[in-house]
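J.: Quick one: sequence plus predicted model below, questions after.
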Amino acid sequence: MTFPIVRHRRLRRTTALRNMVRETVLTVNDLIYPIFVTYGDNVKEEIPSMPGVFHFSLDRLEEEIREVVDAGIPAVLLFGVPETKDAEGSSAYDADGIVQRAIRAVKAQAPELVVIADTCLCQFTDHGHCGLIHHHPVTGAAEIANDPSLELLVKTAVSQAEAGADIIAPSNMMDGFVAAIRQGLDEAGFENVPIMSYSVKYASAFYGPFRDAAHSAPQFGDRKTYQMDPGNVREALREAESDVAEGADMLMVKPALAYMDVIRLLKEQFDLPVVAYNVSAEYSMVKAAAANGWIDERAIVMETLTGMKRAGADLIITYHAKDAAKWVREGLAGGRA
């Protein structure tokens, strides 16, 4: 049967009808909020390229966590900006490092809040790369050493779990990182701590504002030898398959907006939760356009996050989380959908 018997607009006629048949619904429980913690006292500094996102010192972190809890957001993802850096990123796995101290502070204030620890070295190394630097014995060229880097990543993950992290989220893209961290966590008695793997992380131009926020830009070269080529999708499947085999509990795609097809691919191929990272430039572009009056920020954000969920994301890491949580509540209360 077809028109005029079939009329698709019948179910779009009123707000109530549209709400009843909506296929994809964004909820507050889908959201994870990233937070940047730094050294010093009484620090709450807005990141210039990310309006509304701040660096917090530990003594100012409580107010941000209070807002997150009041918004009903179930989880935060912690990034640390250390006071000192070295070639091995030793402050990443220091028991008294900035991330470890932040984890303990958050868990003391809000025990039920899920604390996710980003597990990488780039914010902590003086060269800004996600692993150790070795030099080629013949050419002398600097290279990112895969296997020796795994040892430090394991130390970092274990120290974060010891501090109280509920989830370890390794973002380094070294080969074998999930297997190494899973073994390290298990041997340290943290077999129940899940791994949210940055399984498919592209060498993307969308990370610019984050590198400003995390002070993690590489001091030489780029990360294309370990992060994925944006033109590749079959490789994304291979990366995810490896992580599943190595014991990952969740699979992440980063960035999200330009890689909806990859989110859908992972959703169709695997039965693990899929996480989309709505990254810094995706956030900053919306903020810039909204500041100029070119777009309706609320409408764009909610449509974008809903699109990520429709593509297959079970969870969304987003800097819009606090606003989105408010807009979701307003929608449920009868406000604008």
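T.: Ah, there it is.

J.: CA atoms for contacts and neighbours, from now on please.
T.: Fine.

J.: Return the residues in contact with the nearest residue to Tyr93 once chain neighbours are set aside.
T.: Counting by Cα to Cα, 6 or more residues apart in numbering, Thr156 is the residue found nearest to Tyr93 once chain neighbours are left out, at 4.1 Å. Counting by Cα atoms under 8 Å, 6 or more residues apart in numbering, Thr156 touches Ala92, Tyr93, Asp94, Thr119, Cys120.

J.: try this one side by side with the last:
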Amino acid sequence: MDTPFLRMRRLRQTPALRSLVRETALAPSQLIYPLFLCPGEGVRREISSMPGVFNLSLDEAEKEAEEAARLGLGGLLLFGLPESKDEQGSGAWAEDGIVQQGLTRLKRNRALRSLVLIADVCLCEYTSHGHCGVLHAIDGEQHVHNDLSLIPLARTAVSLARAGADIVAPSDMMDGRVAAIRRALDASGRENTPILSYAAKFASAFYGPFREAADSAPQFGDRRAYQMDGANLLEAMREIEGDLAEGADMILMKPAMPYADVIRAARDRFDVPIGAYQVSGEYAMLKAAFERGWLEPERAMLESLVGLRRAGAGFIVTYFAKDAAKALA
């Protein structure tokens, strides 16, 4: 008797069968929606390189948050555009800073209690030079001083936690910043505030549209001296291990799609919550293809997100969050 060959298609014949045996699930509660907060009232300014994404005044951001809650999203990641910038980035930790105001306002809204409010901790949106830390001169050239930058970063994290952040998320990539933030949070009575570390944040070409959205492009040089080299997987594991040892509770991988192997390697090695940030360039690239009719929008969007879940991301920060939630309904 001939041995029958394997008929994998038996379980693919109908939508019900495919759903029954599907290995990877994608749900709205696993999606985090980024918001860019700006001064003013009634401001809803579309970002040219990110169609469908806006700089939002606090009243408009609250409307977006209410829709996110109705759609069942897991949370929001908040970024700020201050009214003015300075060399130190003091707007990042100001008690009346734009994100601090946003957190206070959103926390007062009972309809938003299902959302986790995550506050990005970095200085680049607030410094006049656009770098993620404090500058100092070496041989007449300006460089980011790692250890001096830890002080304002920790101060920023405490300010955001006091304003209502459920999670603080340092994205600056300074060495030792997680330990500095953990110490500062604990000393201020915020020992229960979790840290979501951008543990593996690569120096990437895919951040371009974000720098328009957050007005955070460096005024000189680049960030390759502190963000990771995209060629290095083993170094990413060391970065993650170090941040966890310093007190990080969760880790975030950025960018996502070009670094799915890093997500997978981290998932296999570390037993902590892991997220992926589908960054602005990934979003813009797909949106451009959608507008030209080159890709089917809903299928391509969901496929890109399922791929990140399959790689090991427990949650995904994505500008597609609302659209994906609607598609999954």
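T.: On my side now, so go ahead. In this text, all values refer to a predicted model and were calculated from it rather than measured experimentally.

J.: hmm, back to that, any chance of the contacts of Thr156 of the first structure in CSV, with secondary structure, distance to Trp294 of the first structure and neighbour count too?
T.: Converted to CSV, the contacts of Thr156 of the first structure look like this (DSSP: H, G, I helix; E, B strand; the rest coil; distance: Cα to Cα, whole Å; neighbours: other Cα atoms under 10 Å):
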residue, secondary structure, distance to Trp294 of the first structure, neighbour count
Ala92, helix, 41, 30
Tyr93, coil, 44, 25
Asp94, coil, 45, 16
Thr119, strand, 37, 27
Cys120, coil, 37, 27
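
J.: Which one of those residues is nearest to Arg22 of the first structure?
T.: Arg22 of the first structure lies nearest to Thr119 out of the contacts of Thr156 of the first structure, by Cα to Cα, at 36.9 Å.

J.: Would you mind finding the match for that closest one in the second structure?
T.: For Thr119 of the first structure, the aligned residue in the second structure is Val121 (criterion: TM-score structural alignment).

J.: need the contact list for Met250 of the first structure.
T.: With Cα under 8 Å, 6+ apart, Met250 of the first structure has these contacts: Pro194, Ile195, Met196, Ser197, Leu272, Pro273, Val274, Val275.

J.: actually Ile118 of the second structure, sorry about that
T.: Gly75, Leu76, Leu77, Leu78, Ala165, Asp166, Ile167, Val168, Ala169.

J.: Going by neighbour count, which of the residues you listed comes out on top?
T.: With neighbours taken as other Cα atoms under 10 Å, the top of those is Ala165, carrying 28 neighbours.

J.: Correct me if wrong: that one contacts Asp120.
T.: No. Using Cα atoms under 8 Å, Ala165 of the second structure makes no contact with Asp120, being 9.5 Å away.

J.: gap between Leu332 of the first structure and Ile32 of the first structure?
T.: 20 Å (Cα to Cα, to the nearest Å).

J.: quick one, which of the two is more surrounded?
T.: Shown here are Leu332 of the first structure and Ile32; by other Cα under 10 Å, Ile32 has more neighbours (27 against 11).

J.: From Thr318 of the first structure, how far out is that one?
T.: Distance from Ile32 of the first structure to Thr318 of the first structure, by Cα to Cα: 6 Å.

J.: Helices of the second structure, residue ranges please.
T.: Ranges of helices within the second structure are 15-21, 58-70, 98-108, 146-163, 177-187, 208-213, 233-246, 260-269, 280-291, 297-311, 321-328, based on DSSP state H.

J.: Run through the neighbouring helices and strands of the shortest one.
T.: Secondary-structure packing of helix 208-213 of the second structure (3 or more Cα pairs under 8 Å, 6 or more residues apart in numbering; DSSP states H and E): strand 50-56, helix 280-291.
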